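# A predicted structure for the sequence below; I have some questions about it.
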Amino acid sequence: MSGEFDGLVAIVTGGASGIGAAIVDRFRAGGAEAVVFDLNTENVPEGVFAVRVDIADTDSVNAGIQAVAERFGRIDIVVNNAGVGAQGTIETNDDAEWQRVLNINVLGLVRVSRAALPWLRKSPAAAIVNTASIAVTAGLPERALYGASKGAVYSLTLQMAADHLREGIRVNCVNPGTANTPWVQRLLDSAPDPVAERAALEARQPHLRLVQPEEVAAAVAYLASPLAGSTTGTALAVDGGMDGLRLRPTA
């Protein structure tokens, strides 16, 4: 709905590309000031306020939040979208890789949300939306570390929703299926047969295609919208039915 975010300031971590960039576009279309937090801000559209923020570093996050507060005087929405992927079983990812991924995918969300809380408490339409994954609800091959990190994101969403609801802050998450993003494309490019690998990923999803970033952005916009004031502690799947449907294989 045009104008539903008028006057609101929304921070999107990982907002320079992929799903994050689509979320930024959707917020701007709804009237919000969309702010990008990312390690690489070179490709951010003109007119979008972007801050180079490393969510793995507390000082960097705090400085980013302060920059937004100084520029706009408010923060209304935080989308914790930034994260890293991981491939492997519990045997193949060593301790250092577990610490790296959890530090970004889980503690990164904590750092950004924690720093933004004083501002969100002042907002008349405060919302946090976390990006989890289909790996929260479905066991996928060689996604042990990634799935564990996103499972923590889902659990954190519930705990944060309980902790902050009566402060006027809604907290939800979105669970995308395999999406058509730069990270997935890099995985495909590294496969022995990228065409066959893409076909396999598409066949795994009941609607037989990859999820588009704009579809995830639409779900995030709903969860963040002031029009969804009774929606909190919710995980919204955008996965073509992969979590809940069991269709017969195509011929």
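It's in. Since this is a predicted model, take the numbers as computed values, not measurements.
# okay, CA-based contacts and neighbour counts for the rest of this
Will do.
# Helices of the stretch 1-150 of the chain, start to end?
Shown for the stretch 1-150 of the chain, the helices assigned by DSSP state H, counting those that start in this stretch span residues 18-29, 58-72, 95-105, 107-120, 144-164.
# Show me what the last one is packed up against.
With contacts defined as 3 or more Cα pairs under 8 Å, 6 or more residues apart in numbering; DSSP states H and E, the secondary structure elements packing on helix 144-164 are helix 95-105, strand 126-131, strand 169-176.
# Would you format these as JSON lines with mean neighbour count included?
Converted to JSON lines, the helices and strands packed on helix 144-164 look like this (neighbours: other Cα atoms under 10 Å):
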{"stretch": "helix 95-105", "mean neighbour count": "16"}
{"stretch": "strand 126-131", "mean neighbour count": "27"}
{"stretch": "strand 169-176", "mean neighbour count": "27"}
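# okay, pairing it with this:
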Amino acid sequence: MRLKDKVTVITGAAAGIGKAVAEIFVREGASVLVADRDGAAAEAVAAALAPSASAFAVDVSSSAAVAGMVEAARARYGRIDILVNNAGYGIPGTVVSTAEEDWDALMAVNLKGVYLCCRQVIPLMAAQGGGVIVNTASNVATVGILDRAAYVASKGGVAALTKAMALDHAGENIRVNCVAPGVTWSTYFDKMVASHPDPETFKARLKARSPLGRWAEPVEIANAILWLASDDASFATGSMLTVDGGMTAW
């Protein structure tokens, strides 16, 4: 019960890493707002975790939508102790082949979404005496990968923003860290594999990125987020916890 009585908002919580975080946090004693653009999927996750979870449909790229999410959490639970900024997605493309509108849309979710959520939540945390923020970055924030320019840039921004917020708000007893996953199996990768002309070769290539020779399961990343969110990490702020099977050690 490492998160007993802690109120948590998790974005991108209807599937993959976010869903695994919601499940583990409830098991550890937290009350969770399952926030996701897919409202129906968020409702399904929250229903499975009832009575410790509720759902909220949100587009994190919208300031008004984020304000509504935070107000819903405050109205229901009275406070927000932990914010997990997990919403995000990737697209293929170099800076030459990525359309401007696609670049802007991805940045609005992956990077601006973190800014908007933190901008709303940090004043609440400061007023209540502190809190914890965990952002989902990526190991590509430090090494880069081919044909994912927008995604790499957005996750590099998340990692840098994490450090800036950690410094800005340490005096308010707010810890800010990020996790940097490697390839993690999700519905996103299901779709990527299904659309590839040679799915088995593509899956083998994904596994080969890691010295461990496999991808992560969402729960493995969620466990890292749990540690950062808990008092076990009470002296950690401004940190990036890399969980990538050794990819960045090559």
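That came through fine. The shown structure was predicted, so the numbers you read here are calculated from the model rather than taken from an experiment.
# Between the helices and strands packed on helix 144-164 of structure 1, which one is closest to I77 of structure 1.
I77 of structure 1 lies closest to strand 126-131 among these, at 4.9 Å (Cα to Cα).
# who's in contact with that closest one?
Residues from elsewhere that reach strand 126-131 of structure 1, judged by Cα atoms under 8 Å, 6 or more residues apart in numbering: 76-82, 109, 113, 120, 153, 157, 168-176, 220, 223-225.
# how close does the alignment partner in structure 1 of L206 of structure 2 get to D243 of structure 1?
Aligned by TM-score structural alignment, L206 of structure 2 pairs with L201 of structure 1. Distance from L201 of structure 1 to D243 of structure 1, counting by Cα to Cα, to the nearest Å: 14 Å.
# So what's the residue count around the equivalent of G241 of structure 1 over in structure 2?
Structural alignment (TM-score structural alignment) places G241 of structure 1 against G246 in structure 2. Residues within reach of G246 of structure 2, counting by other Cα atoms under 10 Å, total 15.
# Look up how far V140 of structure 2 lies from G246 of structure 2.
Remark: distance between G246 of structure 2 and V140 of structure 2 (Cα to Cα) = 12 Å.
# ditto for A48 of structure 2
For A48 of structure 2, the distance to V140 of structure 2 - Cα to Cα - is 33 Å.
# now do M165 of structure 2
Counting by Cα to Cα, the gap from M165 of structure 2 to V140 of structure 2 is 20 Å.
# can you check L241 of structure 2 too?
L241 of structure 2 is 13 Å from V140 of structure 2, where distance means Cα to Cα.
# can you check E220 of structure 2 too?
18 Å.
# The two: who's more crowded?
Shown here are E220 of structure 2 and V140; by other Cα under 10 Å, V140 has more neighbours (22 against 16).
# What residues does that one make contact with?
Counting by Cα under 8 Å, 6+ apart, V140 of structure 2 makes contact with V152, K155, G156, G182.
# could you redo the last one with a cut-off of 6 Å?
V152 (Cα atoms under 6 Å, 6 or more residues apart in numbering).
# Also T178 of structure 1?
Here T178 of structure 1 is in contact with L210 (criterion: Cα under 6 Å, 6+ apart).
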